[in-house]
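*Asks:* okay, structure incoming, though there's no sequence with it:
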């Protein structure tokens, strides 16, 4: 009866012997660890599951001291090589028997991280719009005064100064408009994400022929709903940012990969979606400094000397308009931006 109950638990439960060999595990454990009970029964668990923290040491300590131990947010590695974050508790039942319980934390950590990202992005948007209002009003006054002054000046050299004032005011106004990004989707229509990616690929190929571009598309992806021109802009901003980082760092054999995948029953923020389109943009550049990774999508933040710090902020704003978001993982030689967009029809 107890075994039947454990088979229906959503918590992963494993039973080990004194040599840390697997005696039994429930279906939740099979799904979590990507293991088949029939194939791994009798094998030592530490040889199947690796990670930054040696699970075998914790299991052996619990067995030797006959005392339960709990590890929080332990980073493990499935036999397939996929990372896994779990809370686990090991409880000695007898000198030669251990009970191991595992709770996955990846989904909860993702929800927490994405909610924090969305909250920060909304706060930045409110502050930026307030700042834009305060800046654009005096800019309009300065521009008008310079134009009136130019009419009354007889000296062409002095008129040149007023034209410089007008041009610089216009540049500042355009900068403020770019910082704000799009306020809403202009056109809501069915769009093919691969057509968008091909447009971006062709633009990058013309601008940077030295970059090798690899495509890895999932042809089964359905159309999503959104604004095609805005989506092109968002993906182009991310791709250009990657290519310019590689160019500035003089990366040997610079390469860019464009990949699409479908993610089923995927959580974005606190909302679970039936189907999500994942667009990955991967480069082999120098990576993003760790100090910049938390503020990467803030306006005016850039890791490049010539960067404006607006491209990624605008891209994130566009994804929010499509109820999606952008994630990033980076280390030297491998930076991956993932654009996640719900495929079901969205509503404002």
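*Replies:* Sure thing, it's come through. In this text the structure is predicted, and so the values were computed from the model without any measurement.
*Asks:* from here on, contacts and neighbour counts on C-alpha atoms
*Replies:* Noted.
*Asks:* and what about residue 126, helix, strand or coil?
*Replies:* Classification of residue 126 using DSSP: H, G, I helix; E, B strand; the rest coil returns helix.
*Asks:* how far away is it from residue 188?
*Replies:* From residue 126 across to residue 188, the span is 24 Å (Cα to Cα, to the nearest Å).
*Asks:* and what of residue 258?
*Replies:* Residue 258 is 24 Å from residue 188, where distance means Cα to Cα.
*Asks:* who has more neighbours, those two?
*Replies:* In this view residue 258 and residue 188 are compared by other Cα atoms under 10 Å, and residue 258 has more residues nearby, 21 against 13.
*Asks:* let's bring in a second one:
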């Protein structure tokens, strides 16, 4: 009796550990009846594990015959693991495309069925690309800055010395002034590139709506006519630890980009930027699962991100408008990643949505 209790307790602990996974997991008998569903599967289906217990998993997929055939293959020892794509049915929602993996366990009458949402898989791949891109950007910026700074100082110093020698030649001094001015402009550009890596974070409690209100005030002061900045806040979002000024700069860069993209609509008087905050539950990004995450959307009704730069908008010096430095989105992404978060973009004509995701405690 004691041995049986120890075994059961160990088994319960292993099943409970499945709740830590971001993927949807069902433990079934060899016929596919659910014995255990983890939290992610409960959230996806919209039912508790108590209601799912004993239910045939085949009733919750759009191709039940494929699942039954796969289970029969595992049961007959034809396969140890089977993978295929299907759709998981959900309460009051559209079926969810998933990559389904069936694996046998040490217990002959037990199967572990893992379902990875295809949208989640795509998102994870996109996040990995963004993180790799950010790291590459960081190295590029550092190397570029050091390569530029040293000769730039020499050029500016030489131009100033030449300017002193040519003090009585106004027609030539004009050229040295151009050199000094352009050297200063490049120096400012390099300083902006290095700013996030030089400045030590100032961590304190952050109210995200104070951040949004600060950005809203700045944007409306700069664009007082023809632009509405709409609030759409979830006031239940808790404070979190972060660098307030860095987050203000990140959101301000996104809002500035939106405002400049809306120049035609501002002239017409119907430009709109929406600042929307929401809480997302059981979110996974950066290969980590978080119980809660902040969603902060900066949405505009402008023409959208040009198609030719959509895949490169977070690269440094890539800009969609004339005169743009191409640093705003790069710096915003850097500041958000310092908070273990990331920025995603969904853009089409008439609707561009930059979404900031940051884990919450």
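*Replies:* That came in fine, so what should we check first? Keep in mind it's a predicted model, so treat the numbers as computed, not measured.
*Asks:* work out the TM-score between the chains.
*Replies:* After superposition, the two chains reach a TM-score of 0.74 (TM-score structural alignment, normalised by the length of the first structure), with 315 aligned residues with a Cα RMSD of 4.0 Å.
*Asks:* wait, isn't residue 50 of the first structure in contact with residue 78?
*Replies:* Yes. Between residue 50 of the first structure and residue 78 a contact is recorded at 6.9 Å, counting by Cα atoms under 8 Å.
*Asks:* who touches stretch 246-260 of the second structure?
*Replies:* Residues outside stretch 246-260 of the second structure that contact it (Cα atoms under 8 Å, 6 or more residues apart in numbering): 201, 211-212, 214-215, 219, 223, 273, 298-300, 302, 328-329, 331-333, 335-336, 354.
*Asks:* ok, and the closest non-adjacent residue to residue 30 of the first structure?
*Replies:* Distance criterion Cα to Cα, 6 or more residues apart in numbering; nearest residue to residue 30 of the first structure, sequence neighbours excluded, is residue 36 at 5.8 Å.
*Asks:* what's the spacing between residue 264 of the first structure and residue 28 of the first structure?
*Replies:* Separation of residue 264 of the first structure from residue 28 of the first structure (Cα to Cα): 18 Å.
*Asks:* okay, these two: which has more neighbours?
*Replies:* residue 28 (20 against 12).
*Asks:* and the residue lying closest to the more buried one once chain neighbours are set aside, what is it in contact with?
*Replies:* In space, not counting the residues next to it along the chain, residue 28 of the first structure is nearest to residue 12; the distance is 4.7 Å by Cα to Cα, 6+ apart. Applying Cα under 8 Å, 6+ apart to residue 12 of the first structure gives the contacts 25-30, 32, 101-103.
*Asks:* now do 7 Å
*Replies:* By Cα atoms under 7 Å, 6 or more residues apart in numbering, the contact set of residue 12 of the first structure is 26, 28-29, 101-103.
*Asks:* most neighbours, which of the residues you listed?
*Replies:* In terms of neighbours by other Cα under 10 Å, the contacts of residue 12 of the first structure top out with residue 29 at 24 neighbours.
*Asks:* how far off centre is the host helix or strand of it?
*Replies:* Using DSSP states H and E, residue 29 of the first structure maps to helix 27-33. Here the centre of helix 27-33 of the first structure is set off from its chain's centre by 26 Å, with Cα atoms, centre = their mean, to the nearest Å.
*Asks:* for it, name the packing helices and strands.
*Replies:* With contacts taken as 3 or more Cα pairs under 7 Å, 6 or more residues apart in numbering; DSSP states H and E, helix 27-33 of the first structure sits against strand 12-17.
*Asks:* can you map out the strands along the first structure?
*Replies:* In chain order, the first structure shows strands spanning 12-17, 22-25, 50-51, 69-77, 83-94, 97-104, 189-191, 212-216, 224-226, 255-268, 271-283, 325-331, 334-342, with DSSP state E as the criterion.
*Asks:* same list, those, but as CSV with distance to residue 173 of the first structure please.
*Replies:* As requested, the strands of the first structure are arranged in CSV below (distance: least, Cα to Cα, whole Å):
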stretch, distance to residue 173 of the first structure
strand 12-17, 57
strand 22-25, 63
strand 50-51, 51
strand 69-77, 47
strand 83-94, 46
strand 97-104, 48
strand 189-191, 30
strand 212-216, 35
strand 224-226, 27
strand 255-268, 33
strand 271-283, 31
strand 325-331, 27
strand 334-342, 29
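*Asks:* skipping its backbone neighbours, what lies nearest residue 211 of the second structure in space?
*Replies:* Nearest non-adjacent residue to residue 211 of the second structure, counting by Cα to Cα, 6+ apart: residue 248, 5.4 Å away.
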